[in-house]
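S.K.: sequence plus the predicted model coming up.
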Amino acid sequence: MRLKTFAMTALIGALSLPFGALADVTLSTSNHPDPVIDAEVSSFIDSHVTQILEHERASVQALETDAIARILANFKPQAKPTPPLKVEYTKSFLAELPQATGGEALECLTEALYFEARGESVKGQFAVAEVIMNRVSSAKFPNSVCGVIQQGTGKKYQCQFTYTCDGRAEVIHEKSAWNRLSKIARLMLDGAPRRLTEGATHYHTTAVNPRWARIFPRTASIGVHRFYRMPRA
């Protein structure tokens, strides 16, 4: 009976300590090499441990839902970067692609490629598209595809792309060429790599020799087109 009374007294004292301090408490209740705690003491221990666990569970459940959401938000996985588009400068590659669809930007870019480069190789057509997209990315030009293509339109031979101000109507006679060029336009609008012209913002055909071409650094020659980058200050 003394063993039980002493054990219960010691346990009550220990449980009155902070919960984390229990690991530092060592109880010695008897000199007997095999001390035994009877059923009443065991039941007492189980009861108090259960109370402590229930208290901890209630504390966790009391956390506000939005606080938990904020904590979990820090562990959301990062979105994987989109891999670059794979492009081949061949008609067979384009033939495997689905028909291009899109809005005004696709229409404008396809039209420019049709009237400016449909007689070029696929590589040359991509290069002309690069120039247009490089202009869209430059602060020196309008910031939209249609804005770039239509810049200066309305003043004969003062536009940026001759077909928009030569006084002739834009009529599409080669539907297959239009469909193929629309796929190039779609790829470029979707972020295809611009690796052919080294950042060129200007081009001309070999049929003309504009004065600015004597000053602008040439970056590439593809088919009948010559590509240039504006001089850096």
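M.R.: Received it, and whenever you're ready, just let me know what you need.

S.K.: going by C-alpha atoms from here, please, whenever you check contacts or count neighbours.
M.R.: Fine.

S.K.: can you classify the spatially most central residue of the chain as helix, strand or coil?
M.R.: Nearest to the geometric centre of the chain sits Pro81, at 5.0 Å (Cα atoms, centre = their mean). Under DSSP: H, G, I helix; E, B strand; the rest coil, the three-state class of Pro81 is coil.

S.K.: below is structure B, check it against A:
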Amino acid sequence: MSKLLKWLAHVGVCIALAIPATAQAQNPRAAAGGPERLIQAKAGGTSNASLKCLTEALYHEARGESVKGQRAVAEVILNRVDHPAFPKSVCGVVNQPKQFSYKGKVGKMRDRAAFNRAQKIASEALAGAPRNLTGGATYFHTTYVKPSWSKRFTRTTRIGAHVFYRRGGQRIASN
């Protein structure tokens, strides 16, 4: 049964990734580019590596959050990809030293439902879902800590157990 669920999840992701490509082929204006394609290109597209890295980050950093909270964390990671101070790929951002609390401290992703939800949210984010939850945030922390760096940034919002920040005066990308 586990193999069947894994296969179905894989097929679902493949279909989700193929739909934007099919829509592009049917719409010549979409094939020419546009803001959605630009955002996908900056985020590293929808490669398997990007999907895996973003899913892992969402699972470990925000699995107890609402869908909105997980989308907000995905937004921060993609905002970092677009920001010149951070690596230019999803995996580069997620694997950057000392940026995410779960790195090196957790085991496998054992909660199948949480994994599937995180993977769906990651796939949607990489496919160009709107980033309108965090006000351009590139940083976040949980409400039970108060890091010293938070004083240097502009607080943009709180969603669930996370508080979001951006650098002061930073241009906010909208899509």
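M.R.: The structure has been received and is ready for your questions. The structure presented is a predicted model; accordingly, all values stated were derived computationally and were not measured.

S.K.: residues in contact with the aligned residue in structure 2 for the residue nearest to the centre of structure 1?
M.R.: Pro81 of structure 1 maps onto Ala30 in structure 2 when the alignment is built from TM-score structural alignment. When contacts are counted by Cα atoms under 8 Å, 6 or more residues apart in numbering, Ala30 of structure 2 touches Ala23, Gln24, Arg37.

S.K.: quick check on the residues you listed: which are buried?
M.R.: With neighbours counted by 16 or more other Cα atoms under 10 Å, the contacts of Ala30 of structure 2 contain buried members at Gln24, Arg37.

S.K.: out of the contacts of Ala30 of structure 2, flag the one nearest to Thr142 of structure 2.
M.R.: Minimum distance to Thr142 of structure 2 across the contacts of Ala30 of structure 2 is 31.9 Å, recorded for Arg37 (Cα to Cα).

S.K.: which residues does that closest one contact?
M.R.: Ala30, Gly128.

S.K.: residue in structure 1 matching Gln94 of structure 2?
M.R.: No, residue 94 of structure 2 isn't Gln; it's Val. Going residue by residue (TM-score structural alignment), Val94 of structure 2 aligns to Ile149.

S.K.: with adjacent residues omitted, what lies nearest to that match?
M.R.: Among residues not flanking Ile149 of structure 1 along the chain, Phe161 sits closest, at 6.4 Å (Cα to Cα, 6 or more residues apart in numbering).

S.K.: the top helix by length along structure 1 packs against which elements?
M.R.: Across structure 1, the longest stretch assigned as helix under DSSP state H is helix 39-61. With contacts defined as 3 or more Cα pairs under 8 Å, 6 or more residues apart in numbering; DSSP states H and E, helix 39-61 of structure 1 has these neighbours: helix 2-15.

S.K.: for the helix it packs on, packing partners?
M.R.: Packed against helix 2-15 of structure 1, as judged by 3+ Cα pairs under 8 Å, 6+ apart, are the following elements: helix 39-61.

S.K.: show me how far the following helix or strand past the helix it packs on is from its chain's centre.
M.R.: Downstream of helix 39-61 of structure 1, the next assigned helix or strand under DSSP states H and E is helix 65-73. On the basis of Cα atoms, centre = their mean, to the nearest Å, helix 65-73 of structure 1 sits 25 Å off its chain's mean C-alpha point.
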